[in-house]
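S.K.: Next one to model:
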Amino acid sequence: MIKKTLYGLILGIAVATQANAAEKLTLMLDWYLNPDHAPIIVAEQIGAFKAEGLDVKIVPPSDPSLPPRMVAAKQADLAITYQPQLHFFADQGLPLVRVGTLVNTPLDTIITLDKSITSPGKLKGKKIGSSVGGVEEATLGTMLQHDGASLSDVKLINVNFQLTSALMAGQVDAIIGGYRNIEALELKLAGKDPQVFNVEDYGVPAYDELIIVANRDEVAAPKIKKFLVALQKGTDYLRAHPQETWQAFASTHPELNTELNKQAWMKSIPLFASDPAKLDSKRYQAYEQFLFDNKLIKKITPVEKYAVQL
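M.R.: Reported below is the predicted structural model:
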């Protein structure tokens, strides 16, 4: 009887230990925690990661440029980055592969407070604030050309990420790079009525704004697929329960419980990929060509080298 009891106790401990031995996975964010990460936040809220046997450590970066490079160096399992950046990483030969998508819609826009500017072509002779060279310049040039103007018709001014303040102060007539779910809302909350022009409506190939990358050597690791399964659950629950999930987020992170974040949470929900694992190869090919045509990358890299669907 004692032996049976002891055996049962040992078996119970073994089962409990196995259940608690969740596989560790480190996810590096692209920036501090914010509504753009809602599907990940909700997956954690509802225990989806734990249900898949994962112990996910979510880490905001000290430097936004570091997360993909940490994955490339195998110092983190996954990182959130941007599809445009992924093409540059591929061109540089970094061993990074897109395995999932958070936001499958471009968030970048041109925003103005001038009602006479009804399309990008009306920006002739205007000052435009920007914060990132290269891609933003190519994007703006394409939008202008699509609408009967060119880069030579405008004056670009680097406002060092102070996009909305530069616009409201009248330092510039418009800005490029403001997100439709952040800066556009920020201006409305300040009592302004912004005109917003989406990049994909004016000749720029549509792209995935926020993606998840893994190291090429680790793509086949079972925990990567488990993460995506949990992310799908988080996305589905978020769409079904927007108010509940916001309230849980606001309660857990009171420092982020602001009207802007609340509105951004709701505004972002339709922008999240309904199937985070799905890959649109033609979209990646088109954007690769766009960057090559604008001389921002040196060569065309086949999609399968830097993006997969698990």
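S.K.: Every contact and neighbour count from this point should use C-alpha atoms.
M.R.: OK.
S.K.: ranges for the strands of the chain?
M.R.: Along the chain, counting by DSSP state E, strands occupy 23-28, 54-59, 78-81, 96-103, 108-112, 127-130, 155-158, 174-179, 195-198, 210-215.
S.K.: Sequence B follows; please return its structure for comparison with A:
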Amino acid sequence: MTPTTKPIRRALALVAALCLGWSAPGLADPDPTADANPASVAEPRLDERAIDAARELIEARAEPLPPPTQTDRAPEPIAPPPLRELKVMLEWYLGLQHAPWILARERGHFDRQALSVELMSPADPEVPTKLLSAQRIDLALGRQPQLHLESAAGQPLVRVATLIDSPAGGLLMREDIDGLNALSQGQLAYGVADSPLIARTMLAQQGIVLEASRLVDRHFSLGQALLGEEVVAVVAPLAITLSAQLAEEGLATRHFPAEEHGLPAYDGLILMAHQERLAGLREDIQRLVTALERATLWALNHPEAAWSLLVASEPSLDSAANRRAWPWLLARLATRPAALDPARYERFERFLVEEGQLQATRPVAQLAVDPND
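M.R.: Next up is the predicted model:
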């Protein structure tokens, strides 16, 4: 018997007791002494024993019902936390160097960190830091030399993560040119603001003074400038991918790394924030860097699967040139994006002072931070 049926049975017993205890003429045994006159009707009466039984049932204390052990109604779903939106501008058009961002998006790392990340490609390579300084975007990608130079010029920039922790640029020229000492004449193409410094430093090692008139800003069209023989060399911020692309076009090139020709080692690709917004964005940046780190480690552990996911989600990256450059690029990705090497930034500051680009060195804390500190 279930607990809910006990009160019902008790109520039925009460009704039955009252009915059985009620007697009326024609229902009870006939009284031989009663008047035979049908007009003489006896008053109905209740059996005293039935009344007592009914009273006992009424006064009996009902057993309490046990609490329900389950509910037929499904629980209300728990709403996921709202996603924090971040607008991030790339330093170049979408390329292999952005693999951690693509993989983090496709593998759900951003979602798990409650982030909605919008990746934007710039119309011009000089646009990202300008928009960041104007607080029209949240974060921007760039290079360590760029950070030093533009912050010295008054841009409120600060490094918050490193995505490629070694120099990735340098001079790229046609294979039939003997070497850097052959660049005493002719024009050099560049696409980003810190490239002239790199080119001047590298040629100074060969005793060549590079006049500003020999530098041509070609923005995104560095490969076309070299293919069309408009210039003798290009200052490539990401030389290996450009070299692979030119090889696919039929032009063999030679790459001279910047760090082997006069420049101190530097971070080849960094993430920058606005100094005045850093405190408010710190938690979001921590979550973002965690997502990028997990995507990078997965790519290192599963390079073929990472390549397949990369080109499936971004078909424009699926080329023979990028396939050849993928192992090189993968080896350059920073496995600890948040980690900061203060000595590296101090050395580059001293280098800029020696080159006459700065009056004095600045504290590293003005230039770069570890978002987890």
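S.K.: Can you say which of the strands of the first structure is nearest to K262 of the first structure?
M.R.: Evaluated over these, closeness to K262 of the first structure peaks at strand 174-179, with 15.3 Å, by Cα to Cα.
S.K.: And that closest one against the second structure, how far off on average?
M.R.: Compared with the second structure after the fit, strand 174-179 of the first structure shows a mean deviation of 3.3 Å (mean Cα distance after the TM-score superposition for the first structure).
S.K.: That strand: how far from the chain's middle?
M.R.: 16 Å (Cα atoms, centre = their mean, to the nearest Å).
S.K.: now do stretch 267-284 of the second structure
M.R.: With Cα atoms, centre = their mean, you get 14 Å for stretch 267-284 of the second structure.
S.K.: center of the second structure, which residue is that?
M.R.: The residue lying closest to the centre of the second structure (Cα atoms, centre = their mean) is F110, at 3.1 Å.
S.K.: What count of nearby residues applies to the equivalent of Q92 of the first structure over in the second structure?
M.R.: With TM-score structural alignment as the criterion, Q92 of the first structure lines up with A153 in the second structure. Neighbours of A153 of the second structure under the rule other Cα atoms under 10 Å: 10.
S.K.: Same question for Q359 of the second structure.
M.R.: 12.
S.K.: Ok, V216 of the second structure next?
M.R.: The burial count for V216 of the second structure: 18, using other Cα under 10 Å.
S.K.: these two touch, right, it and A189?
M.R.: Yes. When contacts are counted by Cα atoms under 8 Å, V216 of the second structure is listed as touching A189 (4.7 Å).
S.K.: Tell me the residue in the first structure aligned with the residue nearest to the centre of the second structure.
M.R.: In the first structure, F110 of the second structure lands on F49 (TM-score structural alignment).
S.K.: quick one: contacts for that match?
M.R.: Going by Cα atoms under 8 Å, 6 or more residues apart in numbering, F49 of the first structure touches A43, D55, V56, K226, F227, A230, L231.
S.K.: just the buried members of the residues you listed?
M.R.: The neighbour-count test (16 or more other Cα atoms under 10 Å) marks A43, D55, V56, K226, F227, A230, L231 as buried among the contacts of F49 of the first structure.
S.K.: What's the separation between G268 of the second structure and W326 of the second structure?
M.R.: For G268 of the second structure, the distance to W326 of the second structure (Cα to Cα, to the nearest Å) stands at 16 Å.
S.K.: More neighbours: those two, which one.
M.R.: Taking other Cα under 10 Å, G268 of the second structure and W326 do not tie; G268 has more neighbours (23 against 19).
S.K.: between the longest helix seen in the second structure and strand 115-120, how big is the angle?
M.R.: Counting residues, the longest helix in the second structure under DSSP state H turns out to be helix 278-301. Here helix 278-301 of the second structure points in a direction 80 degrees away from that of strand 115-120 (axes from the mean of the first three to the mean of the last three Cα atoms, to 10 degrees).
S.K.: Okay, buried residues for helix 278-301 of the second structure please.
M.R.: The neighbour-count check on helix 278-301 of the second structure (16+ other Cα under 10 Å) flags 278, 281-282, 284-300 as buried.
S.K.: now do stretch 362-373 of the second structure
M.R.: Buried residues in stretch 362-373 of the second structure (16+ other Cα under 10 Å): V364, L367, A368, V369, D370, P371.
S.K.: Just give the nearest non-adjacent residue to T201 of the second structure, would you?
M.R.: G262 (6.1 Å; Cα to Cα, 6 or more residues apart in numbering).
S.K.: one step back: quick one: the match of F110 of the second structure from A190 of the first structure, how far?
M.R.: F49 of the first structure is 38 Å from A190 of the first structure, by Cα to Cα.
S.K.: possible to save the strands of the first structure as JSON lines with distance to M143 of the first structure?
M.R.: Output for the strands of the first structure, formatted as JSON lines (distance: least, Cα to Cα, whole Å):
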{"stretch": "strand 23-28", "distance to M143 of the first structure": "32"}
{"stretch": "strand 54-59", "distance to M143 of the first structure": "36"}
{"stretch": "strand 78-81", "distance to M143 of the first structure": "24"}
{"stretch": "strand 96-103", "distance to M143 of the first structure": "22"}
{"stretch": "strand 108-112", "distance to M143 of the first structure": "9"}
{"stretch": "strand 127-130", "distance to M143 of the first structure": "13"}
{"stretch": "strand 155-158", "distance to M143 of the first structure": "14"}
{"stretch": "strand 174-179", "distance to M143 of the first structure": "11"}
{"stretch": "strand 195-198", "distance to M143 of the first structure": "9"}
{"stretch": "strand 210-215", "distance to M143 of the first structure": "21"}
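S.K.: Of these, which is nearest W246 of the first structure?
M.R.: Nearest of the strands of the first structure to W246 of the first structure, taken as Cα to Cα: strand 96-103 at 17.2 Å.
S.K.: quick one on the thing from earlier: how much space separates the residue nearest to T201 of the second structure from T253 of the second structure?
M.R.: 21 Å.
S.K.: how about L132 of the second structure, what's its match in the first structure?
M.R.: Aligned partner of L132 of the second structure by TM-score structural alignment: V71.
S.K.: typo on my end, Q366 of the second structure
M.R.: Checking TM-score structural alignment: Q366 of the second structure goes with K305.
S.K.: Contact partners for that match?
M.R.: Neighbours of K305 of the first structure in contact, by Cα under 8 Å, 6+ apart: A90, V97.
S.K.: Many thanks, I have nothing further to ask.
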